[in-house]
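[1] heads up, no residue letters with this:
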């Protein structure tokens, strides 16, 4: 395996990530990486490890490593995440940092602002899933409206969650709720439900009816061990593991069928894994190096 060309160690901050990871490029990069069978097979991603911290109520440190031996992805990444739910509203409750190394030599290559990277890869993963399983006609119409409104977006406050769910073609949740906030009975035919927030068995953003009515996909198999919506549904007999239609990688590769009809309700559950962190870090690092190749002297 060829090692990346030697470059000075770099730090990539949040502002730089916004320019290095435009969503069209990031979504395309994730799709290509996940759909590549040899590349996907070469990525190793141990389950995240969580350590409770005595320094603050419910505080935790999460470590998410991943690495690859494929020559087109010769990197090792480690994301460290701190979760401090009791932080004041002025301070985010989650912080993260990503360290990128060469998987050929172990040499450190970059430190990347992890919170911004996580936000962008979460949005890109949800957008990729929606492009593969949400209603195509409705998605196209939404994109046309967004392009017309660019660079600003019109945001309206709904009267209540139930009202918003009942009216929406795409429902996206990114909360730390432990109680269902989306009632499946209200999902309209053809709706797509995107669940991003929960990543422990104690967390839950939708009720069992949403899973019962919808065709369920996950970002990676780890979701079936970590996501409270799925873990609880399995325990209650609402859903079986074999009822999960497929993973994001299988959708991207075309090995499982996506949406089967305009009225089908689809559900995508993402817990976030180091695989997409590794791919996003690769794109950010290589784009940065390419943009500064004349400034970097090994």
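    Everything's here; your move. Here the structure is a predicted model, which means the values were calculated and not measured. Residues are numbered from 1 along each chain as shown.
[2] Could you use CA atoms for every contact and neighbour count after this?
    Will do.
[3] what's the burial count for residue 29?
    Residues near residue 29, counting by other C-alpha atoms under 10 Å, number 19.
[4] quick one: the nearest residue to residue 108 once chain neighbours are set aside from residue 32, how far?
    Excluding its sequence neighbours, the residue lying closest to residue 108 (C-alpha to C-alpha, 6 or more residues apart in numbering) is residue 101, at 4.3 Å. Plainly put, residue 101 is 22 Å away from residue 32 if you go by C-alpha to C-alpha, to the nearest Å.
[5] got it, and residue 205?
    29 Å.
[6] Ok, residue 213 next?
    Applying C-alpha to C-alpha to residue 213 and residue 32 gives a distance of 30 Å.
[7] any idea which helix or strand carries residue 116?
    helix 114-133 (DSSP states H and E).
[8] Show me what that helix is packed against.
    Where contact means 3 or more C-alpha pairs under 8 Å, 6 or more residues apart in numbering; DSSP states H and E, helix 114-133 is packed against helix 14-20, helix 23-35, strand 75-83, strand 94-102, strand 192-195, helix 248-253, strand 266-269, helix 274-291.
[9] want to compare, so here's the second one:
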């Protein structure tokens, strides 16, 4: 989709609010559409979009209560001629993560759509991760190691199969082996012709990966930098607070690091800690995903290049807004009438 696609005017105050539930989003946002959409829109629109650091509010009371958070993630375009939308995602972490997304027209502020924010987050996160792998991993990559068997895991697999069709082996690891085994069985049925295996040892799994994807909320490093093979690409999309860490300092030191947004310097435990300890400086971070997509910075510098690359995502409202844009505009283009999807 063109980066500067204009939304329908929809200026009537009686225009229906479109409701895009999970099945609708799965239909409207396949990785084959969302990955190229992010690749084309990030360079063109990221400079004109504002996304404040997420608002985080603790909900639990007392040390004995499980940690619970309310997150608010607003985002809007400063140039409606390029992107005529504003949106906000409301997230609850209890510790299960659930979300709702509201899309509005800009600058009029008319509500346009309510989207399943939980699935939207899974789809945009997996697509951004796969885009990073497309731009940073070796084209010859054949083995992907996936740490974590939660809700994001199957979407990461689907998106990476689109970004890197040459992946023929997926090695799954989870703290609970039974969960990894169950996921592997499900994925094997969904992706015939691709081998899914369960890893017992996380260090051995990491050492086998051409691409290593972390989708956990770990507070202790799972990926040891010394275990990463030469030329490997490390994707970390699970942690999003300074207390969380999916890799150790050595992985950050060895890697050529890219981030999804500047927020990673304040929210990614892997980077916050490495910066505080002097392992790296901010100048050592090569750029953002938007920089990569625009060609403003060089990604992997050739098939024979043996450097390790690292992509760290904490989640940015910019990706939410661009994903909601694609879902809403695709729905409008594909529907003869709004009765096909609930409206209010």
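    Received the coordinates, thanks. Computed from a predicted model, the values in this text were never measured in an experiment.
[10] Could I get the TM-score for this pair?
    Put the two chains on top of each other and the TM-score (TM-score structural alignment, normalised by the length of structure 1) is 0.91; 288 aligned residues with a C-alpha RMSD of 2.3 Å.
[11] Thought residue 76 was touching the residue nearest to residue 108 of structure 1, still the case?
    Yes - judged on C-alpha atoms under 8 Å, residue 101 of structure 1 makes contact with residue 76 at a distance of 5.0 Å.
[12] and the two? which has more neighbours close in?
    Counted by other C-alpha under 10 Å, residue 101 of structure 1 and residue 76 do not tie: residue 76 has more neighbours, with 26 against 21.
[13] The more buried one -> structure 2?
    Using TM-score structural alignment, the equivalent of residue 76 of structure 1 in structure 2 is residue 86.
[14] what sits against that match?
    74-77, 103-106, 109, 321 (C-alpha atoms under 8 Å, 6 or more residues apart in numbering).
[15] Widest-spaced pair of those?
    Based on C-alpha to C-alpha, the longest span within the contacts of residue 86 of structure 2 runs between 109 and 321 and measures 14.5 Å.
[16] one step back: looking at the helices and strands packed on helix 114-133 of structure 1, which is closest to residue 173 of structure 1?
    When these are compared by C-alpha to C-alpha, strand 192-195 sits nearest residue 173 of structure 1, at 5.1 Å.
[17] equivalent range in structure 2 for that closest one?
    Going by TM-score structural alignment: strand 192-195 of structure 1 matches residues 233-236.
[18] what's the matching stretch in contact with?
    Here stretch 233-236 of structure 2 makes contact (C-alpha under 8 Å, 6+ apart) with 129, 132-133, 136-138, 210-215, 246, 308-313.
[19] how does it look with 6 Å?
    137, 211-214, 308-312 (C-alpha atoms under 6 Å, 6 or more residues apart in numbering).
[20] what's the mean deviation for it versus structure 1?
    The superposed stretch 233-236 of structure 2 is, by mean C-alpha distance after the TM-score superposition for structure 1, a mean 0.4 Å from where its aligned residues fall in structure 1.
[21] just so I know, which of the helices and strands packed on helix 114-133 of structure 1 lies nearest residue 116 of structure 1?
    Across those, residue 116 of structure 1 has its closest neighbour in helix 14-20 (5.5 Å, C-alpha to C-alpha).
[22] Counterpart of residue 217 of structure 2 over in structure 1?
    In structure 1, residue 217 of structure 2 lands on residue 176 (TM-score structural alignment).
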